[in-house]
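In: Generate coordinates for the sequence data below:
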Amino acid sequence: MQIPGFTYDRVTTQDGTRLNVAVGGTGAPVVLLHGFPQTHLMWRHVAADLVSDHTVICPDLRGYGDSDKPADTGDTYAKRTMAQDVVAVARALGHERFALAGHDRGALVAFRAGLDHPDTVTHLGCLDVLPTLDMWDVLHGTTAAVGFHLYLMGQPPGLPEAMIGAAPDAFFGHFLDAWAQGAFPPDVRAAYLAASRNAVTSIVADYRASATIDVEHDQRDRDSGTRLRMPVTVLQQDWGAALGYDAAALWRAWAPDLTHVTVSSGHFMAEEGPAEVIKHLRELLTR
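Out: Here you go, the predicted model:
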């Protein structure tokens, strides 16, 4: 499936990985990064609004959707590598600086891009995620069961791929159903399942990186005092009430110029409550 009115191309990144990229509109560029278990299609409602006065760029992350799925060599799916993809795509399209927003896995890529490329990312939006270090810190005891997939896909290669590959639709469909407050349109749900079914190995590699190399990169930045220098907006469900932490405080330690908003929709807020997401992203872009 495609976003109506957008043009599509395959853009080659710094290491030869080709990403499927949807582009629409004119004006100041905004890059939108999707989450799990989705593709760029999750931004269709938000993109249709922003395209009225922005150039909107929606790639499939490496390993997802119709983008290449290179074999993992250790840092292939590090968020640092995926952030470099984003910068390469924008530059290939003629943009040296751009605003960036991501959801879920895409938000982790956006977070890393903001830390690594502060002179390139002008504004940063992150939807329903915690930075990697904070995520691992807050998951403990029985409440950590909500993140069972993080522990499963963080294991060494072999077992996670075999288990998920044996019933991919049941695995990925679980998250589409359990994390949403309503049902996805059947054609959209089918598109997400088809894309994920064909990307088990690379999706696991993405998550494995968040239990290994991404932790190392984030820890170095925490220790050195590296912070996000651009305006940041974070939209989240009220995770803290369920898991016992202050999400805004965790984010503020990374982002001094922070707007933190608790939203009423479920995890897939860009599809469940696009008007609220659009409102806050537009406010971010004016800061």
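In: make it CA atoms for all contacts and neighbour counts henceforth
Out: Will do.
In: Run through the residues that contact E161.
Out: V200, T201, V204 (Cα atoms under 8 Å, 6 or more residues apart in numbering).
In: Please report the residue range of the longest helix in the protein.
Out: The helix spanning the most residues in the chain, taking DSSP state H as the definition, is helix 79-92.
In: Report all helices and strands that it contacts.
Out: strand 7-12, helix 105-116 (3 or more Cα pairs under 8 Å, 6 or more residues apart in numbering; DSSP states H and E).
In: what's the longest one packed up against?
Out: It refers to helix 105-116. Counting by 3+ Cα pairs under 8 Å, 6+ apart, helix 105-116 packs on strand 28-33, helix 79-92, strand 98-103, strand 121-127.
In: The nearest residue to R227 once chain neighbours are set aside is in what secondary structure piece?
Out: Nearest-residue entry for R227: W254, 5.1 Å, with adjacent residues in sequence omitted and distances by Cα to Cα, 6 or more residues apart in numbering. Under DSSP states H and E, no helix or strand contains W254.
In: Now do the contacts for W254.
Out: W254 is in contact with T226, R227, L228, counting by Cα under 8 Å, 6+ apart.
In: which of those are buried?
Out: R227, L228 (16 or more other Cα atoms under 10 Å).
In: Neighbours of the residue lying closest to D9 once chain neighbours are set aside, how many?
Out: Distance criterion Cα to Cα, 6+ apart; nearest residue to D9, sequence neighbours excluded, is V21 at 5.4 Å. Neighbour count for V21, taken as other Cα atoms under 10 Å: 20.
In: Help me confirm that V21 is found in a strand?
Out: Yes - assessed by DSSP: H, G, I helix; E, B strand; the rest coil, V21 belongs to a strand.
In: let's see this one next to it:
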Amino acid sequence: MQITGFDYQRVPVAEGVSLNVAIGGSGSPVVLLHGFPQTHLMWRHVAADLVADHTVIVPDLRGYGDSDKPADTGETYSKRTMAADVVAVARAFGHPRFALAGHDRGALVAIRAGLDHPDAVTHLASLDVLPTLDMWDVMHGASAAVGFHLYLMAQPPGLAEKMIAAVPDEFFGYFLDAWTQNPDAIPADVRAEYLRASREAVTSIVADYRATAGIDITHDTADREAGRHLTMPVTVLQQDWGAALGYDAAAVWRKWAPDLDHRTVTSGHFMAEEGPAEVIKALRDLLAR
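Out: Model prediction:
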């Protein structure tokens, strides 16, 4: 499936690795990164609006959708590697500087891109995640059951892949059901595409999550200890996780992003599909800062 009105290209980002990328429009560039268990299609409503006055670049992350899925060698799916992919894609289209928005896994990649490439990322939006270190910090006790998949996919290679591959549609479909307040926001054909893409990417999806319990912690810890932060304007859209898990989400984010606009949404996790108007407004407000 494709986003209506967008052109599609395969863009080389590293030796032997190319990403499937949708691009449309003209004007200042905005890159949109999808989450789990989705593909670039999750941005279809938002992209259709932004394309009126921006160049909108919407890739499948490495390991997801129709992008390449290289074997994991330790840092293949680190957010640092995946962030470098994003910078390479933007440069391939002639944009050394760009605004960046990410949801879920894509938001973790966006955060790393903002930390590693501050001269490239002009504005940054994060949808419904905490930075990696803070995510692990707040997951404790019975409340951590909501993130059972994080712990499953953090295990050494082998077991998690076999378990998920045995019932992939049930596994990935569980999150599409449990994390949405409006099932109609993900139509049957889009849901089928998400399941198809995830079914074909079990190994690389697990590798992405495993990195977040390993090498990504190493990279983020180094940044925290060095006092690095996101220097560009940042907008965060989140469900009200803080109330459920007992922390101040805005305060957590402000440690990383001094120029912060933190907003709590009423939609479910898949907010770009459930509440696209709210997401579009937040992104347009961000781009005006």
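In: ok, back up a step: now the contacts of W254 of structure 1 in TSV, with secondary structure and distance to F98 of structure 1?
Out: Below are the contacts of W254 of structure 1 laid out as TSV (DSSP: H, G, I helix; E, B strand; the rest coil; distance: Cα to Cα, whole Å):
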residue	secondary structure	distance to F98 of structure 1
T226	coil	20
R227	coil	18
L228	coil	15
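In: didn't R105 of structure 1 look like it was pressed against T39?
Out: No - R105 of structure 1 sits out of contact with T39 when judged by Cα atoms under 8 Å, with a separation of 10.8 Å.
In: what residues does stretch 73-91 of structure 2 touch?
Out: By Cα under 8 Å, 6+ apart, stretch 73-91 of structure 2 touches 11-14, 31, 57, 61-63, 70, 96-98, 108-110, 112-113, 116, 120, 204, 207-208, 211-212, 215-216, 219.
In: quick one on the thing from earlier: need the counterpart of the residue nearest to R227 of structure 1 in structure 2.
Out: In structure 2, W254 of structure 1 lines up with W256, judged by TM-score structural alignment.
In: check contacts around the residue positioned nearest the centre of structure 2.
Out: Per Cα atoms, centre = their mean, the C-alpha nearest to the average position across structure 2 is that of G106, at 1.3 Å. For G106 of structure 2, the contacting residues are L33, H34, G35, L61, by Cα under 8 Å, 6+ apart.
In: one more time with 6 Å, if that's ok
Out: For G106 of structure 2, the contact set (Cα atoms under 6 Å, 6 or more residues apart in numbering) comprises L33, H34, G35.
In: Looking at the residues you listed, which is nearest G147 of structure 2?
Out: G35 (15.0 Å; Cα to Cα).
In: How about the contacts made by A107 of structure 2?
Out: Contacts for A107 of structure 2 (Cα under 6 Å, 6+ apart) come out as S126.
In: try it again with 8 Å
Out: So A107 of structure 2 contacts L33, H34, G35, A101, A125, S126, L127, D128, V129 (Cα under 8 Å, 6+ apart).
In: these two touch, right, Q237 of structure 1 and F268?
Out: No - with contacts counted by Cα under 8 Å, Q237 of structure 1 stays clear of F268, the gap being 10.0 Å.
In: quick one: which of these two has more around it?
Out: With neighbours defined as other Cα under 10 Å, Q237 of structure 1 and F268 compare such that F268 has more, 23 against 18.
In: Map the more buried one onto structure 2.
Out: Match for F268 of structure 1 (TM-score structural alignment): F270.
In: With adjacent residues omitted, what lies nearest to that match?
Out: Leaving aside its chain neighbours, F270 of structure 2 sits nearest to T180 (6.1 Å; criterion: Cα to Cα, 6+ apart).
In: Please look at the one you found and A272 and confirm they touch.
Out: No - T180 of structure 2 lies out of contact with A272 (Cα under 8 Å); the separation is 11.1 Å.
In: Same drill for these two, tell me which one is more crowded.
Out: A272 (23 against 18).
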